[in-house]
Structure formats: structure tokens, C-alpha cells
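Participant: Got a predicted structure plus its sequence, pasted below:
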Amino acid sequence: MKLNSIGLDAKQSRELGKELNILLANFQRYYMNLRGIHWNIKGKRFFDLHVKFEELYDDANLKVDMVAERILTLGEVPLHTFEDYIETSKVPLGKNVTVDEKAIRLIVDSLKELLKIERRILDASDEANDEGTNSMMSDFITEQEKTVWMMKAWLAEEI
């Protein structure tokens, strides 16, 4: 088994880099959706939601950077073009979303997709003994599960 410079199996690190790039592309689409709903939200809940969406896109922007830097740490190259993001992402595209419930639904649906990818990476990073990636995914999952719960509560839906 060949180890990379941080002591992890090089082959497993390459595979984790590919999975993290999938997550990166999906986070970029999620981030752009959040920017769009932040800019375009209308209605009586505008002031509350405008601030909340900014909080969420600031957080997503930080996570994008964290994922890209983890990809680099594993010795891989992060995706960095819109073309790559469009080809790779599965997060739903939110275009011209102005209604509060549709915006919250878009967030929930996007987070559900991100959580699927993160859980897959969590399993793979555990198998690879990659604590750095594993810890990051665990933290992301914990935060996003709470956000889904809160958004579902706002929608008056069961988790």
C-alpha cells in the first residue's frame, strides 16, 4: 500500500477526493440557490428570511472553501468551473424562487441531497482511516440535520 504525504492510503485518498469534488459541486449549486432566494424573496416574511438566507449562504461559502481545501490536502484538485459544477451537481436548481415556502422547500431538498453525499463520504473516510475528512463530514451532517429540522418546523411538516 502506497501512502500519501499525510499518511493515508493514496488510492483511497484519490477516491475520497473524487467524492469530495461531487460534494463541492453540489455545495456550489446550493450556495448559488441561497444567493438567489436571498436576493429574490418577496412577501410579508421578507425581512426575517432575507437575513436567514444570508446566514445560510455565508455558512455554505465557508463549507465550499473547507471542502476544496480538504481535496487539496488529500493531493487532488478541486473542481472550479461552472461547467464542472453543472455537470456534477444533483442539488435541485432554484431559479427565480420568490415565494417563502418554495424557498424553504428548496433548502430542505438541497440539504437532503448534500446529506446523502456526506454520508457516503463519511463511510468511505471511516474505512480509509481519514479522520480529517470524517470529522468534517460529521460536523456538516450534524449542522445540516438541525437545519432540516428547523426548516421542516417552519413548514409545519414532520421530520
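Facilitator: Arrived safely, thanks for sending.
Participant: Only C-alpha atoms from now on, for both contacts and neighbour counts.
Facilitator: OK.
Participant: number of nearby residues for the nearest residue to D100 once chain neighbours are set aside?
Facilitator: Closest residue to D100 in three dimensions, ignoring its sequence neighbours and counting by Cα to Cα, 6 or more residues apart in numbering: I41, at 6.7 Å. Residues contacting I41 under the criterion other Cα atoms under 10 Å number 21.
Participant: what does F82 give?
Facilitator: Residue neighbour count, defined by other Cα under 10 Å, stands at 12 for F82.
Participant: State the distance from it to N61.
Facilitator: To N61, F82 is 15 Å away according to Cα to Cα, to the nearest Å.
Participant: putting a second one here so we can go through both:
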Amino acid sequence: MNYIGLEKKGTNELSEKLNNLLASYQIHYQNLRGLHWNIQGTNFFELHVKYEELYTRTQVVIDDIAERILTLGHRPLHTFTDYLSHSSIKELPTTSDGHAGMEYLLNAQKDLLILERDILELSGEVNDEGTNSMISDLIREKEKDSWMFRSWLSK
């Protein structure tokens, strides 16, 4: 058992998955910054603000995930080399098109949800309510955001 009463074997696998999620969020964060900086066109004001809201929230999520990994007794990834090799989200080429940016967001949300649901299942199996609660909240937020992005795209 580790110092918070969870089996070390379970927290090893959970921390690996959390590190993959952390890496994915880090690449997603940088993609959001790029969208924010480069947006142009008729939706500039609307999307410029939305992208800033999203990357600001993502910064908090990144910190929460890293601190959860530390709480479980493991080390969070911190280099861009590690992020690129562990992320399920790829770097987004520079785009100024609002529609393309929203398509990216919808796809990134889906990728993150897959990782989060996998972690949620494992955290339940190892009785890790702290990780379970954090990931459940992320899933709920992401599902709502995905509905809004789909509505914006009229899909």
C-alpha cells in the first residue's frame, strides 16, 4: 500500500495512464494557444475569447493531473519530448480558420474522453476515489463542451 492507502500496483498503471493524459492535455493546451493567436475572420471576437477560456481552463486541468500523479506517489512527465511521445493528440498546424479550429476541438475532446474513460474505469477498479472524482468532473465538462462545439458547427 502507498501512503494514501492504495495498492502500489494499481497506482503504477494509473499513473502511467494519467501521464498519457497529462501529455495529451499539454499538447492540446499549446494547440489552443495557437488557435487563439492565429484566429481570423468573421468569428474572430467570439472564438478569440473562447479559445482563451479553454486554454486557461486547460492550465488548471494540467496542474490537477500532475498533482494527482504526485499524490499517487509517482512523477509527472514534464518535457515536450515526453509530451509528444505520450500524447494521443498531435500538434495542430497553424490555422486561422474558425471552422477548422472548432473541428479540431471536437476531435480533441473525443480523444481526451477516450483516455479519461479508460482512467475512470481503472480508478474504480483500484478504489481510487480521488482520481475517479477528478476524471468524472473532466468527462462531464467535456461532454457538455462537445455538445456546444457540435452545435456551433451545426452537426
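Facilitator: In hand now; what should we look at? Remember, it's a predicted structure, so these values are computed and weren't measured experimentally.
Participant: care to give me the TM-score?
Facilitator: The TM-score (TM-score structural alignment, normalised by the length of the second structure) is 0.99; 155 aligned residues with a Cα RMSD of 0.6 Å.
Participant: Could you check which residue of the second structure pairs with the residue nearest to D100 of the first structure?
Facilitator: Matched to the second structure by TM-score structural alignment, I41 of the first structure sits across from I39.
Participant: thinking N129 of the first structure is in contact with L8, fair?
Facilitator: Yes: taking Cα atoms under 8 Å as the contact criterion, N129 of the first structure and L8 are neighbours in contact, 7.4 Å apart.
Participant: Thought S96 was touching the match of I41 of the first structure, still the case?
Facilitator: Yes: the pair I39 of the second structure and S96 passes the contact test of Cα under 8 Å, sitting 4.2 Å apart.
Participant: so N26 of the first structure makes contact with L115?
Facilitator: No: contact between N26 of the first structure and L115 fails when scored by Cα under 8 Å: they sit 10.6 Å apart.
Participant: So for these two, which sits in the more crowded spot?
Facilitator: When N26 of the first structure and L115 are compared for neighbours, N26 comes out ahead with 25 against 18, by other Cα under 10 Å.
Participant: So which bit of the second structure is stretch 68-81 of the first structure matched to?
Facilitator: Using TM-score structural alignment, stretch 68-81 of the first structure pairs with 66-79 in the second structure.
Participant: ugh, wrong one, I meant stretch 99-116 of the first structure
Facilitator: Counting by TM-score structural alignment, stretch 99-116 of the first structure falls onto residues 97-114 of the second structure.
Participant: Next: stretch 137-152 of the first structure.
Facilitator: Taken onto the second structure by TM-score structural alignment, stretch 137-152 of the first structure occupies residues 135-150 there.
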